[in-house]
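> Attaching a predicted model along with its sequence, questions to come.
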Amino acid sequence: MSIVVTGATGHLGRLVVERLLEAGVPAAGIAAVVRDKDKAADLASRGVELRIADYGDPGTLAGAFRSGDRVLLISGNEVGRRVPQHTAVVSAARAAGVAQLAYTGVLGGPEADFELAAEHKATEQAILDSGLPYTFLRNGWYTENYTEQLAPVLEHGAVVSSAGEGRIASAGRADYAAAAVAVLTGEGHLGRAYELSGDTAWSMAEYAAEVAKQSGREIAHRNVPAGTHLKILTGAGVPAPFAAILVDVDRAVERGLLARRDGDLSRLIGRPTTPLAETVAAALAHR
């Protein structure tokens, strides 16, 4: 039996593998499912088993899992193609007889009615239909979704959104990785759905103020209508379909759908979630 992390060379996947090792899980007991073994050479050099597979190529998934494995299915990043990709992973996990399939979905689960949530809800249903022992990790927003885009904010002196005064209960990506490790290494998590979000919710105006405070620059929050926001994003080179999804997310923020705070994340990781200010500081330090 191994703890299997799919998408192990992605931002979240790498953090999960690192946290597993830090938690004392032997490298030989961890398997990383990756598309490109060269990108995972550092993991292999530490004794982590590599299993080469691609969500988009179901034939490669047959060897990705073993009977009794505990598997973390990290959602793919190809929006619009994730349902067939995830369903292929679920089918392979079922055929292998894994002991647990944990899935990184979206905050709110079935109640999330914005566009980006649709594929996550379909994946959860596919997992339920499979009969596999599951754990749903319904991840809220990563603070890094914003701090990794600081360059244009600092260049133009503005945080642009169409989220109004809506609030976001985000947490650091490492917090979500720690939660995944908790359910993969612990007991009592089967058949559970965790609503994972930060301890504190903040608005885009508060985010702009925090960046201004720490950078020493004048940063304003520029709230614009959805149509204007869409034009700004596409004008900056964001593909139109994805730009539309981002604007729809801001509508969800404005309606309070990403402000939910159930406390599941801090309880799972046994500490408070990472504050916004700390993630902003880290992003500015690495510029």
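Noted; the coordinates are in hand.
> Every contact and neighbour count from this point should use C-alpha atoms.
Fine.
> Helices of the stretch 101-250 of the chain, start to end?
Secondary structure of the stretch 101-250 of the chain (DSSP state H, counting those that start in this stretch): helices at 118-130, 144-147, 150-156, 173-185, 204-215, 226-235, 240-254.
> which of the ones you listed is buried the deepest?
Among the helices of the stretch 101-250 of the chain, helix 173-185 has the highest mean neighbour count (mean count of other Cα atoms under 10 Å), at a mean of 22.
> helices or strands up against that helix?
On a contact count with 3 or more Cα pairs under 8 Å, 6 or more residues apart in numbering; DSSP states H and E, helix 173-185 meets helix 11-22, strand 70-73, strand 100-106, strand 134-139, helix 264-269.
> returning to what we had before: just so I know, which of the helices of the stretch 101-250 of the chain lies nearest R66?
The closest of these to R66 is helix 173-185. By Cα to Cα, the value is 15.3 Å.
> if we can go back for a sec, how about the helices and strands packed on helix 173-185, which one is nearest Y207?
strand 134-139 (20.0 Å).
> hold the first one in mind and look at this next one:
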Amino acid sequence: MIVVTGASGQLGRLVIAELLKKVPPQEIVAAVRTPEKVSDLAQKGVAVRVADYDRPDTLATAFAGADKVLLISGSEVGKRAPQHRAVIAAAKAGGVGLLAYTSLLHADTSPLGLGVEHRETEAALAASGVPHVILRNGWYTENYAASIPPALAHGVFLGAAGEGRIASAARADYAAAAAAVLTSDGHAGKVYELAGDDSYTLAEFTAAIARLSGKEVAYNNLPEADFKAALLGAGLPEPVAGLLADSDAGAAKGALFDDSGTLSGLIGRPTTPYQEVIKTALAG
């Protein structure tokens, strides 16, 4: 039995879609805070169980009988380390055979603020004794594609990544990697650095938006503080604006680049070109 936490989220849903291609639905558990959000999965035969990172008692029930668990990192920055420790404790108590964790690309050396809680979680995994595999996910191309509508509206794509090269991949690529690990053996103790096959600067990304949309869009590189201020001015909450600005500043230092080809090796195909993600966003 394979349990996927955070199953109602964007990544979780994609992981379950990939698992359904490989194993019967009755061998999959969608672990979520709100079961109503995955009623469609229940209709497909996937078991649905309540799992709230802030309520450890729910985790024990959710993991009952689980052979493998995918811990998709929580979305509440600042609360994730204790939440993840609760999941690890429940997995240990339940005798889970393999716990897979979605971490951050080069988490051990990453300058990104996001890296702190991932390092804490990786340390907790190492100390737990639970057989585990770490999936260090790089940036989702969709993170930048989300800025395409305002870029088209204003003719400018804002960022703070300078000339840093970004080896992102589509969210579905990372989901396919998680499913591959969860449905095969020999991964315990491994750390996978996962990133896209191709890379780009944000200036190149912007040029692709202009080319594919047929509209004039220019890249405007800002200092980190100015980029954060622009994001706040656009209505983003302070924590989100800070996270995005910090991530761009990290990208300028190479934090979002990796050319190992590990991701495409795991999924057995090339990763999705960033231009394809842009085309999908433009079509939407």
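Looks like it came in fine. Please read all numbers here as calculations on a predicted model, not as lab measurements.
> picking up where we left off before, output the helices and strands packed on helix 173-185 of the first structure in JSON lines; the columns should cover mean neighbour count.
Listed next are those as JSON lines, based on neighbours: other Cα atoms under 10 Å:
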{"stretch": "helix 11-22", "mean neighbour count": "19"}
{"stretch": "strand 70-73", "mean neighbour count": "26"}
{"stretch": "strand 100-106", "mean neighbour count": "25"}
{"stretch": "strand 134-139", "mean neighbour count": "25"}
{"stretch": "helix 264-269", "mean neighbour count": "20"}
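> among these, which is nearest P241 of the first structure?
strand 100-106 (19.5 Å).
> In the second structure, which residues correspond to that closest one?
Aligning strand 100-106 of the first structure against the second structure (TM-score structural alignment) gives residues 98-104.
> Kindly report the same for stretch 213-226 of the first structure.
Here stretch 213-226 of the first structure aligns to the second structure at residues 211-224, judged by TM-score structural alignment.
> Ok, stretch 77-84 of the first structure next?
The aligned range for stretch 77-84 of the first structure is 75-82, by TM-score structural alignment.
> quick one: contacts of that stretch?
73-74, 114, 117-118, 120-121 (Cα atoms under 8 Å, 6 or more residues apart in numbering).
> try it again with 7 Å
Contacts of stretch 75-82 of the second structure from elsewhere in the structure, counted by Cα atoms under 7 Å, 6 or more residues apart in numbering, are 74, 117, 120-121.
> picking that back up, want to throw the helices and strands packed on helix 173-185 of the first structure into JSON lines with distance to V238 of the first structure?
What follows is these, written out as JSON lines (distance: least, Cα to Cα, whole Å):
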{"stretch": "helix 11-22", "distance to V238 of the first structure": "21"}
{"stretch": "strand 70-73", "distance to V238 of the first structure": "27"}
{"stretch": "strand 100-106", "distance to V238 of the first structure": "22"}
{"stretch": "strand 134-139", "distance to V238 of the first structure": "24"}
{"stretch": "helix 264-269", "distance to V238 of the first structure": "31"}
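> Near H286 of the first structure, how many other residues are there?
As a burial measure, H286 of the first structure scores 6 neighbours (other Cα atoms under 10 Å).
> Oops, could you answer that again for A30 of the second structure instead?
A30 of the second structure has 26 neighbours, counted by other Cα under 10 Å.
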